[in-house]
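J.: predicted coordinates and the sequence they were generated for:
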Amino acid sequence: MAVRLDHIIVPAHDKKTSAEFLAGILGLEVSPQYGPFLPLVVGNEVTLDFMDSDDVHWQHCAFLVEEAEFDEIFARIKASGATFYAHPDRSGIGEINHQHGGRGVYFDDPAGHAMEVLTAPYS
């Protein structure tokens, strides 16, 4: 069997706020709570398990999307009022990038994690 990522735990100050924020941006639904986790399943069936925590350390999650989805998602990012930027060091505030023959944007979630949406993989 090939090794595949199944899930990642995303610590948040308020798991409901963070999970619903990202679900809204990506156009997804939050799954019912499972134990201490509030799951968000993405298209390749990887689950982001949001968990309440007082110990939140910065994480980065990147989501590969189609061009049309990017436009929809980017509109929701702007409408949310979230800070967005072109580069992982949080430079290029209010801009997107055009790396690897596609488009990409980083944005902050309510817990301070850097989320990314891109249309072309880095490889």
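T.: Right, received. Where do you want to start?
J.: going forward, measure contacts and count neighbours with C-alpha atoms only.
T.: Fine.
J.: quick one: the strands in this structure?
T.: For the chain, applying DSSP state E gives strands covering 7-12, 37-41, 47-52, 60-64, 84-85, 104-108, 114-118.
J.: now tabulate those in JSON lines and tack on mean neighbour count.
T.: Output for the strands of the chain, formatted as JSON lines (neighbours: other C-alpha atoms under 10 Å):
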{"stretch": "strand 7-12", "mean neighbour count": "19"}
{"stretch": "strand 37-41", "mean neighbour count": "22"}
{"stretch": "strand 47-52", "mean neighbour count": "21"}
{"stretch": "strand 60-64", "mean neighbour count": "14"}
{"stretch": "strand 84-85", "mean neighbour count": "23"}
{"stretch": "strand 104-108", "mean neighbour count": "25"}
{"stretch": "strand 114-118", "mean neighbour count": "21"}
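J.: another one to put next to it:
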Amino acid sequence: MAATFNHTIIASRDRERSARFYRDLLELSPAPSWGPFTNIRLDDGVLLQFAEPPVEIQMQHYAFLVDDDLFDRAYRRLCDDGVEHWADPQMQLAGQTNTEHGGRGVYFKDPAGHGIELITRPYL
């Protein structure tokens, strides 16, 4: 069997709130959860597990490849919800999207402060 990405744990201040944020933004269905995890499953089967660690949360970066229609809907939700966002990872171009790599992209932070990126075309 070839190696594939299966799951990751995303540190959250409020695991339910973070999972709901991602579910709503990416239009995902709830997944079974257990123990200290609130889970969501991406369409390719990758499991995102949200947990509340007993330590300070260090920012991580998570990028999601989405189609143009989902990008439009997600971007509209970000704007409607007043989520601060940028066209660049340096957070200099506020309130904008980019057209890098032949697609569109946007950067913002999730409820735990992680850097999130939505892109419509892969970098490679």
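T.: Nice, thanks for sending it over. Just so we're clear, the structure is a prediction, and the values are computed from it rather than from any experiment.
J.: so after superposing, what's the score?
T.: Aligned and superposed, the two chains score 0.94 in TM-score terms (TM-score structural alignment, normalised by the length of structure 1); 123 aligned residues with a C-alpha RMSD of 1.1 Å.
J.: hang on, the earlier thing: now the strands of structure 1 as a markdown table including distance to Val30 of structure 1?
T.: Formatted as a markdown table, the strands of structure 1 follow (distance: least, C-alpha to C-alpha, whole Å):
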| stretch | distance to Val30 of structure 1 |
| --- | --- |
| strand 7-12 | 14 |
| strand 37-41 | 5 |
| strand 47-52 | 10 |
| strand 60-64 | 16 |
| strand 84-85 | 23 |
| strand 104-108 | 19 |
| strand 114-118 | 17 |
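J.: out of these, which is closest to Glu20 of structure 1?
T.: Using C-alpha to C-alpha as the measure, strand 37-41 is the one of the strands of structure 1 that comes nearest Glu20 of structure 1, at 8.7 Å.
J.: now the angle from the closest one to strand 7-12?
T.: In terms of direction (axes from the mean of the first three to the mean of the last three C-alpha atoms, to 10 degrees), strand 37-41 of structure 1 departs from strand 7-12 by 120 degrees.
J.: tell me which strands and helices strand 37-41 of structure 1 is in contact with?
T.: Under the contact definition 3 or more C-alpha pairs under 8 Å, 6 or more residues apart in numbering; DSSP states H and E, strand 37-41 of structure 1 sits against helix 15-26, strand 47-52.
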